[in-house]
Structures are given as structure tokens and as C-alpha cells.
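K.L.:
next input, structure requested:
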Amino acid sequence: MIKRQAKVESGGAIASAIRTIETEKAGLAALSAVLDGPLCGPFCEAVDRIADIAGRVIVTGIGKSGHIGAKIAASLASTGTPSFFVHPVEANHGDLGMITRDDVILAMSWSGESSELQGIISYSRRFSIPLISITSGERSTLARESDVVLLLPKAAEACPHGLAPTTSTLMQLAIGDALAVSLLEARGFTATDFKTFHPGGKLGASLSHVSEIMHTGENMPLVPLGTSMPDAVMVLSRKRYGCVGVLNDDGILIGIITDGDIARNLALNLAELRVEDIMTRAPKTVKPSTLATAALGVLNQHNISALIVTDETFRPVGVVHFHDLLRIGVA
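P.N.:
Okay, the predicted model is just below:
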């Protein structure tokens, strides 16, 4: 039974945490160095092989390498590279049938001698399925059998006993992320593509465009130049966006009046004024293709609650309010 101290000394805990992070940083620095050296060729070859396949990336690994592998498979899939994780033990009991000759296998083992991987290695060799390995075992069974070896440098584990996988798993995760991002960039994967795989949650909302949430047509709070202030206030009140856009004779947006503008001019006789007397000229606008997060940034920067959406000719095509961004989960 493991004995526990009654209370952890804060100084010792922080020193341990900093030591762990510094040790892992050293591992990442070593990985960065070999990527700019002997690992450069194999890494580029791995990216090319994965980019050229017609099938999927099959990620596999056991233990902590397996947990990291599952995350790498998820990252690849979410960035445009079809991928999934196959547990090597389950593969030995029927799941090898999930792997086709159009796929590529990405096998992970720090030592390269995980016996559980033998079945999937043999299967890849039997059916000529490309095998890419992530390992630190240069002369290991996995490295010898692989078509491409991403050989990770030896590095000290953060565990004081040198036993618990810490630095090693971080390096595996980093090389997996590097593969995913390199493939993303090679394919020209865009924010729009990213949204296709992330339709839900805050991330999906942040990748929405203003055109998807803006109010259009009769819902837009617009009045022509020369409109009396009482009539403009009626439109502002009826539309409930806290603003009203002002158009010239060509339908181009030339100004805006907000609740704040009206409040600041209450000392005047609004009944005798027209919109051009108090409107803010050259108002802040966004395009329909603007990301929702960018629209939120404009609202926050200028401390306003709504934006008129205009086309290339500066004609209004919609209006977006802070509440719309709040509703989809961006704000």
C-alpha cells in the first residue's frame, strides 16, 4: 500500500512541476533538432506516402503509445486525412479486416518491440500495406519491418525513476501533430474545410460565416437619406437591432444611427432633425464572408452591438447583432 504524506509542500511541488516541464522541453528540443537533420527525409517521405494513398491512415499502438495514437488518429481525421485507431490486440482477433490495401499503417512503440504489434506488422508485410513507424528503437523489430521509420531521439523521462512515459509520449504526440499539420498544409485545407469536420460546439460556431446568421430583406433596419428622426426612431424601435442604417439615392450605406447617438442628442429637438444631422458617417461594416469570430472582434473593439453587412459595392445585404453571435455560441 502506497503511503501518502499528510500535505504536499508547495515549494517541492512547484519545483517538481518545473523540473518535469524543463525535462519535457529538452525532449521537444531534441526532436526539433533531428527534424532539421536525420529525421527530415523520413518525415517528408511519410507525409508524401500518406498524402498519396486512396484509403485511410490506420494508427495503432499499445499502452501509453496507444493512447497517444488514438489522439493522433483523431487529429488526422479532423484535419482532412481519413484516419482511425485500431487496437493491436483487437486486430489479432478480427479487426485486421478493417485494414485494406489502399491504407497506410502508422504504428507507434517507443521501444519498437511491443509483442502485441506483431500481428499487424505481419499483416502489413503479407499484403504490402505501407508501414510507417514512430519509435526510438533504431534496430527494433518494428523499425526493421517498416517502410518509413520516424526515429525519435532518446530523451530522459520526467519521471524521477525514468519509468513512467512522460517525455517520450509528449514527443510521440508532437511528431503526430507535425504530421497532421504538414498534411493539412499540403492539401490546402481551409477554415471552411475544417468546419465540415467540426460542425458542433464552440469551434464549429467560430467557423461560421456572417452570411449564415445575418438578418436580411425586410428585417434590415434601413432608411433613406432625408428621413426625419421621428421616422428613423420608429424603424429603429420596430427592428430592435439598436441601430438604423442610412442609404443614399443609389442604395449605398453612408451612415448609421444607434441608440447611443439618440441618447447623446436628447438635448436637441429630434422632431426637427433628419438622419443626416446626427448619423455617424462611414460606419463599421463586415462582409458576408467574414467569420463570426472576426465580427465579434469588431463589435468588441468598437464597443457596438450590431453591424451592417455590405457587399463589395457597400450596399447592405444584412445585419448581424451581438445576440446572434451569442445564440450560436461564439460570444
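K.L.:
contacts and neighbour counts: CA atoms only from here.
P.N.:
Will do.
K.L.:
and residue 161, what element?
P.N.:
Remark: residue 161 resides in no helix or strand, with elements defined by DSSP states H and E.
K.L.:
for it, give its distance to residue 24.
P.N.:
Remark: distance between residue 161 and residue 24 (CA to CA, to the nearest Å) = 15 Å.
K.L.:
next up, for comparison:
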Amino acid sequence: MLDASQGAEPLPPSGRDLLLSRARGIVDIEIQALEDLKAQMDEQFVKAITLMEACQGRVIITGMGKSGLIGKKIAATLSSTGTPSYFLHPAEGSHGDLGMLMKQDVVIAISNSGETPEILGILPLVKRFGVPLIGMTGNLQSTLAQQSDVTLNIAVRQEACPLGLAPTASTTATLALGDTLAVVLLERRGFSEEDFAMFHPAGNLGKRLLLRVSDVMHTGDRLPLVSLQTPFLEALMEASRKQMGMAIVLDEQGVMQGVLTDGDVRRALTRFSDPRSIALAEVMTRAPKQIEPDELAVTALRLMEEHKITALISCSPQGQPIGAVHMHDILKTGIS
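P.N.:
This is a model prediction of the structure:
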């Protein structure tokens, strides 16, 4: 046995090439499974989508072993994209959990062989409920296929496992088929980013979809505001106090005329020998980038990255600043 503390001996070039060749061959088998799945999609897929779209209850996914693990992922994907769904363990189903089934539901049963005993054991009860049954199987002559109202073909030419025993290419095809069902339903339901965010409020994903500029922007006394007549050094001090990396320059009516940025300051100090002689109108950036307060914060971040700036201004229709957002304020929220 290899001593873990010593580590494995480096492979010779021939061994390395053989290993990589084998790995790529396995990926080729999985790719072929997906190509076959695409070719096998027919009217049965359309019928499955029609049943699921018309479902007034939930889409119940059931499967045993590796098919069950894939089924759990499919149920999670459906639920997060607007199709209420949950996973039902078939063995538990025959011991009382089928009580969760309602006549408004649709059942998707996954079995590559189509003869999984635990799946076949609950089929009579599913049929008794009169619930539509969609079968995912690689054997169109199987009991599951014959009992299903709709049969989706997940047959593959071969498993990536050299023994042909461990579900590999077949589970890849099943997972891809589940994703396809979920995404087609998402599109048909007109499921939006806002809808998606409602199911993902926590973490980076929810923040990207829900957080608005107005949630993080500086307002009121936190805004670094100066007038056109403000001496250069005083404007610089205001920008430093408000920690925005800029000062917003206003006319007598409070309308924004420009901003004094860190870059403007550096360029001004190289042009003028005496900072006291600098007029803001000569060195400020006119027509700075703006953003509406109800825009997504992630949109603001994208604009700042695109234009290589660190802040954006929000103004009223009359051009008066109502807020400003700094890149650091957005990054602090966890959005990236």
C-alpha cells in the first residue's frame, strides 16, 4: 500500500499521456450521451412540457439510488425556476409518504432500467390517484415505459464506467434532460430575474438580483457637495471628509456642473504650481456618468468597471444630485 506521507511517484511522460487520453475518452462518452439525448427528443418531450405547464399542484420527482440523487437536483432546479417541485423517495413513498400526493400533481419517475422495484411498487398507487405519470427511462420496453402517460428516453450507448455498472453517462443524460425541462418551462412561464431573486434572497445571487443603487448610495449630508466658487483646496478637503473619492460641483441653482475626482486632482497639481490659483471649472470632469436610483447595484458596478471609474451620481430630472454610489459600497455587500 502507498504510504500517504511519501506521496505518489511522478508519472513518466508515457503514463501521463495514457492517463489524459483515458480521461478525455470518458468525457467523449459523456458528450456522446448528450448528443444522443438531443437526437432522441421528440413529441414525448412536448407532451411532458404540456403536462408540467398545466400542473395546478407540484411536480413530484422520484427515483432510487443514483437516479434519486439526480432527481433531487432536478426537483431543486424546477422549484427555483418557478415550477413547484419536491423529491419523493420511492421506498418511503410505499410506507406512507405517498400521502403527500395530490390529484393536481404530476409525477416524474426516473429509472434507467425501467424495472427498479421500488419505483414499480408505487406505480399502482400513482395510477390510482389518477395523477399524470412521466417516465424517464433508458428502456422503452420496460414496465415504467408501458405504465407512463409520457416516456422520455434517456438511453445511452454505453456508460463511462468500463464495467458498465456505475451510472455515469446515463445520469449525465438524465440531469441534462431535467435541466432542459426546467429551462423550457422557465421561458414559457416568462420567469424573470426578479422572480428568480424571490427564491434566492440570501447570498451573492440574491443581492445581485435584488439590491438597488438606492439601497447603498450616499445621500443628504453624506454627499460631498461644493459650489463652482469653492476654492480648489476646500473642495479637495470636502472630498476627503466624505470619503467618496470625489466632490460634486454645483451651480447657484444646485444643478450639477461636474465632479472633481482624484484623477482631476492629480492632473491639476501637475499643471499648476500654486493650488490656490486653481479654479474648479478649469479642472473638474464635466458630464460625469450617472445612474438612476432604482437601477440594480450590479448594473452600477458593471458601469464603473466598464468606464474605469469608482463612483456614479444619481440626479433629479432637474439635474440636482440626490445620491452617489461608490464602488466600495457595492463591493462591501458581497456583490462581485
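K.L.:
neighbour count for residue 161 and residue 24 of structure 1, which is higher?
P.N.:
Neighbours per residue, other CA atoms under 10 Å: of residue 161 of structure 1 and residue 24, the larger number sits with residue 24, 22 against 7.
K.L.:
what residue of structure 2 takes the place of that one?
P.N.:
The alignment partner of residue 24 of structure 1 in structure 2, by TM-score structural alignment, is residue 30.
K.L.:
neighbours of the closest residue to its match other than its chain neighbours, how many?
P.N.:
The spatially closest residue to residue 30 of structure 2, leaving aside those adjacent along the chain, is residue 169, at 5.0 Å (CA to CA, 6 or more residues apart in numbering). Counted by other CA under 10 Å, the residues lying close to residue 169 of structure 2 total 27.
K.L.:
and if you look at residue 233 of structure 2?
P.N.:
By other CA under 10 Å, the residues close to residue 233 of structure 2 number 16.
K.L.:
was I right to think residue 193 of structure 2 contacts residue 207?
P.N.:
No. Assessed by CA atoms under 8 Å, residue 193 of structure 2 is found out of contact with residue 207, at 11.6 Å.
K.L.:
more neighbours: which of those two?
P.N.:
residue 207 (21 against 13).
K.L.:
and the more buried one, which of the three is it?
P.N.:
Put simply, residue 207 of structure 2 is helix when judged by DSSP: H, G, I helix; E, B strand; the rest coil.
K.L.:
tell me which stretches of the stretch 201-336 of structure 2 form helices.
P.N.:
Using DSSP state H, counting those that start in this stretch, the helices found in the stretch 201-336 of structure 2 span residues 203-210, 213-216, 232-242, 262-271, 280-283, 297-307, 327-332.
K.L.:
most packed of these?
P.N.:
Ranked by average neighbour count under the criterion mean count of other CA atoms under 10 Å, those are headed by helix 213-216 at a mean of 20.
K.L.:
which part of structure 1 lines up with that helix?
P.N.:
Under TM-score structural alignment, the match for helix 213-216 of structure 2 is residues 210-213.
K.L.:
next, the mean deviation of that stretch compared to structure 2.
P.N.:
Superposing on structure 2 and averaging over aligned pairs (mean CA distance after the TM-score superposition for structure 1), stretch 210-213 of structure 1 comes out at 2.4 Å.
K.L.:
which one in structure 1 is aligned with residue 182 of structure 2?
P.N.:
Matched by TM-score structural alignment, residue 182 of structure 2 corresponds to residue 180 in structure 1.
K.L.:
so which bits of stretch 155-174 of structure 2 are buried?
P.N.:
Residues of stretch 155-174 of structure 2 classed as buried by neighbour count (16 or more other CA atoms under 10 Å): 155-156, 158-160, 167-174.
K.L.:
of these, which belong to helices?
P.N.:
Counted as lying in helices by DSSP state H, out of these, are 169-174.
K.L.:
now distance to residue 18 of structure 2 too, for those residues, in a markdown table please.
P.N.:
Formatted as a markdown table, those follow (distance: CA to CA, whole Å):
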| residue | distance to residue 18 of structure 2 |
| --- | --- |
| 169 | 21 |
| 170 | 25 |
| 171 | 26 |
| 172 | 24 |
| 173 | 27 |
| 174 | 29 |
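K.L.:
which helix is the longest one in structure 2?
P.N.:
Max-length helix for structure 2 by DSSP H is helix 13-40.
K.L.:
show me which positions of that one end up buried.
P.N.:
For helix 13-40 of structure 2, a neighbour-count test (16+ other CA under 10 Å) marks 26, 29-30, 32-34, 36-37 as buried.
K.L.:
go on, stretch 46-59 of structure 2?
P.N.:
By 16+ other CA under 10 Å, the buried positions in stretch 46-59 of structure 2 come out as 47-49, 51-53, 55, 57-59.
K.L.:
again with stretch 284-299 of structure 2
P.N.:
284-285, 288-293, 296-298.
K.L.:
now for residue 16 of structure 2: what does it line up with in structure 1?
P.N.:
In structure 1, residue 16 of structure 2 lands on residue 10 (TM-score structural alignment).
K.L.:
and if you look at residue 264 of structure 2?
P.N.:
Aligned partner of residue 264 of structure 2 by TM-score structural alignment: residue 261.
K.L.:
pretty sure that match is touching residue 279, no?
P.N.:
Yes. The pair residue 261 of structure 1 and residue 279 qualifies as a contact (CA under 8 Å) at a distance of 7.3 Å.
K.L.:
count the residues that sit near residue 58 of structure 1.
P.N.:
So residue 58 of structure 1, with other CA under 10 Å, has 24 neighbours.
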